[in-house]
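Engineer: let's see this in three dimensions:
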Amino acid sequence: MSENLTEFFYALTPERVLDAVELEGQRCTGRFIVLNSYENRVYQLELEDGSFVVAKFYRPGRWDDEAILDEHRFLLDLQEREILVTPPRLLKGGATLGEVEGIRYSVCDRVGGRAPEEMDDEQLRGFGRSLARIHAVGRLREADARIDLDPDILLADNLDTLLDHDLLPDSVASAYEDAVWELHERSTPLFDEVEFQRIHGDCHLGNLLRTPVGLVFLDFDDMAMGPVVQDLWLMIGSRDAWGERRRDLILEGYELMVPFERWTLALVEPLRAMRMVHYTAWLVRRWEDPAFKLGFPDFGTEAWWNRALRDLLEQLERLRELT
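Structural biologist: This next block holds a predicted model:
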């Protein structure tokens, strides 16, 4: 990945965004809103016919073309089966992926609605039914260019990233590294028998939209090959009785559509640990982006790393109790 390409991505302007969309034959009014996204650059644009689209410009170096097209294929597979998602529009020439000065982008229709702050019992059951339908479609084909959500990638590889960037303070480095390796050792056997398939990968309330026609699933940017329980545990939330009730309601709806292997709930705590390490490595990889330094001003301080180590050790202790 060239330095010039990265600098162009950091310096994307509304004018360049509008030009890219208009090259696809869609005339814009010039009105736009920058949408919240650290990983990509995402804009809502008004078209001259009064409709709105969302243009997503992909961060260079994260996904290659085939990985992005895996996401697009999943979304189009879901749309074909009338599952509520935001699939990419076809651009000129029939492709879903465009490029401007080396930066890839896609365009989808804007969907109006409200992000749910909470769900009642019936809404949790409905979420479970919808998620089961997504997973049924996810089984229909592979996504070979996407990562596998397993301990080797989310723990071992991410630890390599942290060590390569040399950002771990001496005061926590040894304990942090030891904790990750023990998490890896305890987690790996639990993944030996689990089936991997296409999943959303980052399924939580912030990636859902309540609309008059139903619940829309947003932002498949983190889609992966992984165990389906990954798409449940973020919605389950807490480990207390209320979390167990949410889990049971979601699974009540889910199992009306497809079977769920309850033994895979044992993967929730390993997946939680893997997400913690992956999040830290993500911050490290993106630290040269000016937006990250503004959004995470305390990252990299000794106090930040002390909190990260404490949280990781607490998670490790939970895993010791389970394995």
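Engineer: C-alpha only now, for contacts and for neighbours.
Structural biologist: Fine.
Engineer: buried ones in stretch 306-322?
Structural biologist: Asn306, Ala308, Leu309, Leu312, Leu313, Gln315, Leu316, Leu319 (16 or more other C-alpha atoms under 10 Å).
Engineer: what about the last one, is that helix, strand or coil?
Structural biologist: Just to be clear, that refers to Leu319. Secondary structure assignment for Leu319 (DSSP: H, G, I helix; E, B strand; the rest coil): helix.
Engineer: run the chain-centre distance for the helix or strand harbouring Val172.
Structural biologist: Per DSSP states H and E: Val172 is located in helix 170-187. The chain centre lies 24 Å from the centre of helix 170-187; the measure is C-alpha atoms, centre = their mean, to the nearest Å.
Engineer: next helix or strand past that helix?
Structural biologist: Next element after helix 170-187 (DSSP H and E): strand 197-199.
Engineer: ok, residues contacting that following strand?
Structural biologist: 74, 134-135, 138-139, 141-143, 223-228, 230-231 (C-alpha atoms under 8 Å, 6 or more residues apart in numbering).
Engineer: equivalent analysis for stretch 6-21, please.
Structural biologist: 27-28, 30, 32, 43, 45, 55, 59-60, 100, 103, 107, 289-290.
Engineer: of the residues you listed, buried ones?
Structural biologist: Using 16+ other C-alpha under 10 Å, the buried ones in the contacts of stretch 6-21 are Arg27, Cys28, Phe32, Tyr43, Leu45, Ala55, Arg59, Pro60, Ile103, Val107, Asp289.
Engineer: okay if I get the buried residues of stretch 306-322 as a markdown table plus secondary structure?
Structural biologist: As requested, the buried residues of stretch 306-322 are exported to a markdown table (three-state DSSP):
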| residue | secondary structure |
| --- | --- |
| Asn306 | helix |
| Ala308 | helix |
| Leu309 | helix |
| Leu312 | helix |
| Leu313 | helix |
| Gln315 | helix |
| Leu316 | helix |
| Leu319 | helix |
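Engineer: that older thread, what subset of the contacts of strand 197-199 is buried?
Structural biologist: Buried, going by 16+ other C-alpha under 10 Å: 74, 134-135, 138, 143, 223-228, 230-231, out of these.
Engineer: how about the buried residues of stretch 306-322, which pair is most distant?
Structural biologist: Asn306 and Leu319 (20.0 Å; C-alpha to C-alpha).
Engineer: just the buried residues of stretch 55-66, please?
Structural biologist: Buried-residue list, stretch 55-66, by 16+ other C-alpha under 10 Å: Ala55, Lys56, Phe57, Tyr58, Arg59, Pro60, Trp63.
Engineer: one more, so I can put them side by side:
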Amino acid sequence: MTFNVHEPTISAEDTTPEFDFSQLNPDLILDAIESKQVYPESGLLALNSYENRVYQFKADDGNRYVVKFYRPKRWSNEQVQEEHDFAQLLADNDIDAVAPVRFDGQSLMEFKGYRFCLFPSVGGRMFELDDLDQLERLGQLLGRVHALSAESAFSYRDTIDIKTDLETAFEYLKQSQLIPNYLQAAFFNDLELMIQASLKHVTNDYQVIRLHGDCHSGNILWQPGQEQDDAILVDFDDCISGPAIQDLWMMLNGNRHQQILQLDTLIEGYEQFRPFDRSEFKLIEPLRARRMLMYMTWLAKRWQDPAFQRNFSWFNTDKYWEQQVLAIKEQFSALQQEPLKLGY
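Structural biologist: Now for the predicted structure:
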């Protein structure tokens, strides 16, 4: 089964109150950007982001930028700064990652109650999951990222705790009253089985390191180079601490044979720069279950935001929850199989 969610997930403990960006109008956006002596000469192109508000533009200095306005109260200032500092650390060590622009040493700015930052706009093609050459290059990139990130730790960012994340999200959905009455028994019974099956694979014997955290194809750009093409990481908004496999498993799709080939290719590239603990392979399906459940929770927690009701109108429908019952059954089945294993 393939289940790649291309939207950020939120901590199950997130208690962000109802909020929308209705006051973030074009004039305020332009005033915020110009407060840093950057002057747009093009219009603002809204990019595909629901958690935050993100716009691309060309400035009068000839450069293209992306401005990002953070959803209030989701992350603390310290957590946002760690996001910026982590991306900057990678960039400073010639690792392909996009870090925010700094103004007098400061990357996180505030304007009329909104926190924002500016990034250089980076071009590139979409990363192709079925291209083994690209997967090997990505493995090399992630090996370099993790070799550096393992040298220190986050102080403020969250840490993946599969058991707590699954159980807390389960309780939130149970209290949300979003699941139709006629589906509740089947949904929560199957969900509980999926969680129990996930926890059978979970141990705490893995090394916890700093991670990109949301490493899917939408957050990887493929850039042509003079000698060879390269992958570049963008959007560290969900950087987190946890097992290294979290930054690799979302690259796996298709049947079991295809996933083993993809994993083998990633690890081959990765281990040119850092050894990989293969015991973490048993966490792939529990992490997939975690992402499934936290995606549902993310939508539930954000449902009062008008942007979510416009763009995810299918969420509050019987059909959606019927599909989730089937998806949970499929994931439970995947958890019954032996973890992926390489032939060496």
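Engineer: one step back: dump the buried ones among the contacts of stretch 6-21 of the first structure to JSON lines, plus secondary structure and distance to Thr6 of the first structure.
Structural biologist: Below are these laid out as JSON lines (DSSP: H, G, I helix; E, B strand; the rest coil; distance: C-alpha to C-alpha, whole Å):
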{"residue": "Arg27", "secondary structure": "coil", "distance to Thr6 of the first structure": "27"}
{"residue": "Cys28", "secondary structure": "strand", "distance to Thr6 of the first structure": "26"}
{"residue": "Phe32", "secondary structure": "strand", "distance to Thr6 of the first structure": "23"}
{"residue": "Tyr43", "secondary structure": "strand", "distance to Thr6 of the first structure": "18"}
{"residue": "Leu45", "secondary structure": "strand", "distance to Thr6 of the first structure": "23"}
{"residue": "Ala55", "secondary structure": "strand", "distance to Thr6 of the first structure": "18"}
{"residue": "Arg59", "secondary structure": "coil", "distance to Thr6 of the first structure": "8"}
{"residue": "Pro60", "secondary structure": "coil", "distance to Thr6 of the first structure": "6"}
{"residue": "Ile103", "secondary structure": "strand", "distance to Thr6 of the first structure": "9"}
{"residue": "Val107", "secondary structure": "strand", "distance to Thr6 of the first structure": "21"}
{"residue": "Asp289", "secondary structure": "coil", "distance to Thr6 of the first structure": "9"}
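Engineer: so for the first structure, the centremost residue is which one?
Structural biologist: Centroid-nearest residue in the first structure: Asp222, 3.1 Å away (criterion: C-alpha atoms, centre = their mean).
Engineer: show me what contacts that one?
Structural biologist: His200, Gly201, Asp202.
Engineer: and the helices in the first structure, which stretches?
Structural biologist: 3-10, 14-23, 65-80, 121-138, 151, 158-165, 170-187, 230-236, 241-254, 268-285, 290-295, 302-322 (DSSP state H).
Engineer: out of those, deepest packed?
Structural biologist: helix 151 (a mean of 25; mean count of other C-alpha atoms under 10 Å).
Engineer: relative to the second structure, which residues correspond to it?
Structural biologist: Mapping helix 151 of the first structure onto the second structure (TM-score structural alignment) gives residues 162.
Engineer: how close does that stretch sit to the first structure?
Structural biologist: On superposition with the first structure, the average gap between stretch 162 of the second structure and its aligned counterparts reaches 2.0 Å (mean C-alpha distance after the TM-score superposition for the first structure).
Engineer: got the contact list for that stretch?
Structural biologist: The set of residues external to stretch 162 of the second structure that reach it, using C-alpha under 8 Å, 6+ apart, is Leu199, Val202, Pro286, Leu287, Arg290.
Engineer: rebuild those residues as a markdown table, extending it with distance to Leu173 of the second structure.
Structural biologist: Converted to a markdown table, the contacts of stretch 162 of the second structure look like this (distance: C-alpha to C-alpha, whole Å):
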| residue | distance to Leu173 of the second structure |
| --- | --- |
| Leu199 | 19 |
| Val202 | 22 |
| Pro286 | 18 |
| Leu287 | 18 |
| Arg290 | 13 |
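Engineer: if we take those residues, which one ends up nearest to Thr297 of the second structure?
Structural biologist: Arg290 (10.4 Å).
Engineer: pretty sure the closest one is touching Glu167, no?
Structural biologist: No: in this structure Arg290 of the second structure lies outside contact range of Glu167 using C-alpha atoms under 8 Å: 9.6 Å.
Engineer: what packs against the helix holding Val172 of the first structure?
Structural biologist: Judged by 3 or more C-alpha pairs under 8 Å, 6 or more residues apart in numbering; DSSP states H and E, the packing partners of helix 170-187 of the first structure are helix 268-285, helix 302-322.
Engineer: go with 10 Å
Structural biologist: helix 151, helix 158-165, helix 268-285, helix 302-322 (3 or more C-alpha pairs under 10 Å, 6 or more residues apart in numbering; DSSP states H and E).
Engineer: in CSV, list the ones you listed along with distance to Phe8 of the first structure.
Structural biologist: Conversion of these to CSV gives the following (distance: least, C-alpha to C-alpha, whole Å):
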stretch, distance to Phe8 of the first structure
helix 151, 34
helix 158-165, 23
helix 268-285, 18
helix 302-322, 30
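Engineer: and the counterpart of Glu193 of the first structure in the second structure, how far is that from Leu199 of the second structure?
Structural biologist: By TM-score structural alignment, Glu193 of the first structure lines up with Asp205 in the second structure. Distance, Asp205 of the second structure to Leu199 of the second structure, by C-alpha to C-alpha, to the nearest Å: 14 Å.
Engineer: out of the two, which sits in the busier spot?
Structural biologist: Leu199 (16 against 9; other C-alpha atoms under 10 Å).
Engineer: check contacts around the more buried one.
Structural biologist: Leu199 of the second structure is in contact with Ile162, Lys163, Leu166, Leu193, Leu283, Pro286, Leu335, counting by C-alpha atoms under 10 Å, 6 or more residues apart in numbering.
Engineer: of these, closest to Gly139 of the second structure?
Structural biologist: Once C-alpha to C-alpha is applied, the member of the contacts of Leu199 of the second structure that ends up nearest Gly139 of the second structure is Leu283, at 18.0 Å.
Engineer: confirm for me that that closest one is in contact with Thr203.
Structural biologist: Yes: contact criterion C-alpha atoms under 10 Å: Leu283 of the second structure and Thr203 qualify, at 8.6 Å.
Engineer: more crowded one of the two?
Structural biologist: When Leu283 of the second structure and Thr203 are compared for neighbours, Leu283 comes out ahead with 25 against 13, by other C-alpha under 10 Å.
Engineer: got the contact list for that one?
Structural biologist: Leu283 of the second structure touches 162, 198-203, 206, 243, 245-246, 249, 289, 335, 339-340, counting by C-alpha under 10 Å, 6+ apart.
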